[in-house]
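Chemist: the following block contains a protein sequence and its predicted model.
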Amino acid sequence: MTLDDLRVFVAVCRAGNLSAVARDLGCTQSAVSQHVKRLERETGVSLLERQPRGVVPTPAGRILRTAADEGITGLDLALRRLRDLADGETGSVRVATGATTVRHFLADAVVAFRQRYPRVSLEFFTESSSRGCFDALAGSELDLAWVTLGAPVRGIEQRAVVELPWVLAVPAGDPLADRAHVDAGELRDLRLIRLPPNSTSAAHLDAACAELGVRFGSDTSVADWDTAFLLAELGVGRALVPALPGHGTAGGPLRLVPVPSLRPLSVGWAVRRWDALSPPARAFAQTVVESCHGLPATPGPSASLTPRTTPPPPARSPAGPPPGAASSTGSGGPPVR
């Protein structure tokens, strides 16, 4: 039994498909199967059950997967820390996110973090959705993912940072543009620009509208929030979207009309384990919290990273200065969805 065997087995359990894991690893399906068979020989039990559309872990497989997940997470953390020690004062923070996220939520924090820790490498990786971010966290050395918070995900901890109210985005000449607010009931049977299909934000909006007995149609859909704002500004249609910084400024071509009766949307951080974050990753996550809450991005007392279902504890500063590292690299990832 090797670490590679366990990593491949966990990946197969997550994907539910041997060929998909083979593509990701750049090897053959037979090679993936050999990793699993070696584990089955050594454990003496069947670990996977074949089904028409793939494979699922057996009861024994679920036990091994849980243990392997925990062990691999701890080992990855140890290896990261050993590399930091070997490199001296070096390190990196790896974040799954996107252009919309960086522009609207992380930009000020990136600048503040770079000023405070100029030798730490910031690396941004592209994922197409919150679900993709969760999968990337579970299967790689990523530290953090900025996501739209949704249902609990096994092996992932989510913590809210910002609550985004819903607004109706309309062009300046729209009959609703000068309204102080719009009741969700007024949207009933309207045709609106649709949020990304199968996204967390769309599911949240559907649930919030269902609570109020509101349904609306759509003849246009988009892949991210910024596109919804742009199409509304161009007069293509009205969009029900989360309020984001930089849109709907006074006197501009786009107006945002609050819809206070809809439950706000939570966005924030997702990680494998908060207590396993490296000092640089924890410091970056905290810097984003400070920036989003309008607090000075300094090492002093600040808003804490708190679980979304738990009242905030007394504020504490990040633990000690992190080991630094080289310059930032990479580009944005997916819009928060």
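Modeler: Structure received.
Chemist: for the rest of this, base every contact and every neighbour count on C-alpha atoms.
Modeler: Fine.
Chemist: relative to its centre, which residue of this structure is most distant?
Modeler: Gly44 (38.1 Å; Cα atoms, centre = their mean).
Chemist: give me the helices and strands touching whichever helix in the chain runs longest, please.
Modeler: The longest helix of the chain (DSSP state H) is helix 59-86. Contacts defined by 3 or more Cα pairs under 8 Å, 6 or more residues apart in numbering; DSSP states H and E place helix 59-86 against helix 3-15.
Chemist: so what touches the helix it packs on?
Modeler: The contact list for helix 3-15, computed with Cα atoms under 8 Å, 6 or more residues apart in numbering, reads 18, 21, 32, 35-36, 38-39, 55-57, 65, 68-69, 72, 135, 139.
Chemist: repeat that for stretch 183-201.
Modeler: Against stretch 183-201 from outside (Cα under 8 Å, 6+ apart): 129-130, 148-150, 202, 209, 212-225, 228, 232, 237-241, 259-262, 265, 337.
Chemist: span of that stretch from start to end?
Modeler: 19 Å (Cα to Cα, to the nearest Å).
Chemist: quick one: buried residues of that stretch?
Modeler: Across stretch 183-201, burial judged by 16 or more other Cα atoms under 10 Å covers Ala184, Leu187, Arg191, Leu192, Ile193, Arg194, Leu195, Pro196, Ser199, Thr200, Ser201.
Chemist: if we can go back for a sec, let's see the PyMOL selection covering just the buried ones among the contacts of stretch 183-201.
Modeler: Selecting only the buried entries of the contacts of stretch 183-201 in PyMOL, with 16+ other Cα under 10 Å as the criterion:
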select buried, resi 129+130+148+149+150+202+209+214+220+221+223+224+225+228+232+237+238+239+240+241+259+261+262+265+337
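Chemist: okay, one more to line up with it:
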Amino acid sequence: MTLDDLRAFVAVCDAGSLSAVARDLGCTQSAVSQRIKRLERETGMDLLERRPRGVAPTQAGRVLRRAAADSISGLDLALRHLADMRAGHGGTLRITTGATTVRHFLSTAVVDFRRRHPKVNLEFHTENSSRRCFTAVADGTAELAWITIGPPVRGIEQHPVMELPWVLAVRTDDPLSARARIEPAELARIPHIRLPEDSTSRMRLDGHLWRQEPADGRGMPGSARLSGRHAPIAASGTPASSPVSAPSAAASGTPAAPTGVPAARSGVPAPVASSRPSAITPPGVAAPNVDGTAGTASVADWDTALLLAELGVGHAVVPRLPGWREEAHPTLRLVPIPSLPPLAAGWAVRQWAALSPVAVEFAETVNACLREGA
């Protein structure tokens, strides 16, 4: 059994085709088949079964594929680190995150880290959901991911760093701007403009609001039937506010991370997916629901939601972002929603103990900068 045998096997499982993998590897289908047969001889079990359209792993094959894929991606990452060390430029750190994360959560730390490590190459890869960030970390494309903390994901450690209190963004000429606070039940009675369905913060907010009102006969909150001139904008992107100061631990139940990485906060409610139909419409445009009442629209990130609220398009339910300065937005007011459990944000990694030294230092630099700015 060789590493190339395992690479070929994982590729066949993912592609479902021997011929496709042969084309990718630039070899014959027979050569790929021989590699699979060698693995089957050494394991003493059938690893693939033929299907009408290609092949699929057997139960034994799925076990081997899972272990091999995890090992190969970790080895590939280590080989890249060694290549960087050999090249003498301090290494490359690949980070994946949402579109607005660097501006709100990482900018100060990036400047500080670059000043101390000018030879380290920082690569930022943008994804539009925590799920895609998890995939990038799992396959070795990125070593670190800044995410909205969600339910446990197999093979991924989640380390909460920040808690983001929810606020309602309204223009200062809106009657709600005079309120000292907003209750979740009030939000549940108003249609919201939403983020995409697979957004973790969208699921979190939906889960909280879903519990505020009894469902009608169609399984939808009665509040979803109300119409109005403005629709609040429930937005997301990537999180922040008061740091979590407890000792660190992986939210997925994996062993605690080293000193300097905050712990998972207990009590963060699991996301509850909404069964409400989600219309994909331009921001600020109220699309009709199936019953003809005012419906929902979509925004891509928290910044867009805040901008639309400032323009008077509607209200925005967003986490309070770090470094937010009211004086820079004189026509916008953020009204606290203290009864909503805060949103947690932090790091996703495969294994904290296996991170490269530059990755650990960068993450700890970010954590320290966020604590100082809180």
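Modeler: Arrived safely, thanks for sending. Keep in mind that what you see is a predicted model, and the values were worked out from it rather than measured.
Chemist: hang on, the earlier thing: just the ones of the buried residues of stretch 183-201 of structure 1 in strands?
Modeler: Applying DSSP state E to the buried residues of stretch 183-201 of structure 1, the entries found in strands are Arg191, Leu192, Ile193, Arg194.
Chemist: out of those, flag the one nearest to Leu254 of structure 1.
Modeler: Ile193 (14.7 Å; Cα to Cα).
Chemist: one step back: centre of the chain to the longest helix of structure 1, how far?
Modeler: Distance of helix 59-86 of structure 1 from the chain centroid (Cα atoms, centre = their mean, to the nearest Å) equals 21 Å.
Chemist: and it against structure 2, how far off on average?
Modeler: On superposition with structure 2, the mean distance recorded for helix 59-86 of structure 1 (mean Cα distance after the TM-score superposition for structure 1) is 2.6 Å.
Chemist: work out for me the element the residue nearest the centre of structure 1 sits within.
Modeler: Structure 1 has Val147 as the residue nearest its centroid, 2.6 Å off, counting by Cα atoms, centre = their mean. Val147 of structure 1 is part of strand 144-148, with elements assigned from DSSP states H and E.
Chemist: also Ala250 of structure 1?
Modeler: Going by DSSP H and E, Ala250 of structure 1 is not in any helix or strand.
Chemist: what's the burial count for it?
Modeler: 10 (other Cα atoms under 10 Å).
Chemist: ok, Gly235 of structure 1 next?
Modeler: Neighbours of Gly235 of structure 1 (other Cα under 10 Å): 16.
Chemist: same deal with Trp166 of structure 1?
Modeler: By other Cα under 10 Å, 23 other residues sit near Trp166 of structure 1.
Chemist: next: Ala11 of structure 2.
Modeler: Ala11 of structure 2, neighbours per other Cα under 10 Å, totals 20.
Chemist: pretty sure the residue nearest to the centre of structure 1 sits against Val95.
Modeler: No: counting by Cα atoms under 8 Å, Val147 of structure 1 does not reach Val95; the two are 10.7 Å apart.
Chemist: so which residues of the stretch 201-337 of structure 1 form helices?
Modeler: Counting by DSSP state H, counting those that start in this stretch, the stretch 201-337 of structure 1 has these helices, from start to end: 225-233, 279-292.
Chemist: which of these sits most buried?
Modeler: helix 279-292 (a mean of 24; mean count of other Cα atoms under 10 Å).
Chemist: post-alignment, that helix versus structure 2, mean distance?
Modeler: Mean for helix 279-292 of structure 1 is 0.6 Å (mean Cα distance after the TM-score superposition for structure 1).
Chemist: could you give the number of residues near Phe124 of structure 1?
Modeler: Neighbours of Phe124 of structure 1 (other Cα under 10 Å): 24.
Chemist: so how far is Thr200 of structure 1 from it?
Modeler: Applying Cα to Cα to Phe124 of structure 1 and Thr200 of structure 1 gives a distance of 21 Å.
Chemist: quick check: chain neighbours aside, which residue is closest to Ile156 of structure 1?
Modeler: Spatial nearest neighbour of Ile156 of structure 1, excluding adjacent residues (Cα to Cα, 6 or more residues apart in numbering): Arg272 at 4.7 Å.
Chemist: what residues does stretch 39-52 of structure 1 touch?
Modeler: Contacts of stretch 39-52 of structure 1 (Cα under 8 Å, 6+ apart): Met1, Asp5, Leu6, Val36, Val55, Val56, Pro57, Thr58, Pro59, Ala60, Gly61, Arg62.
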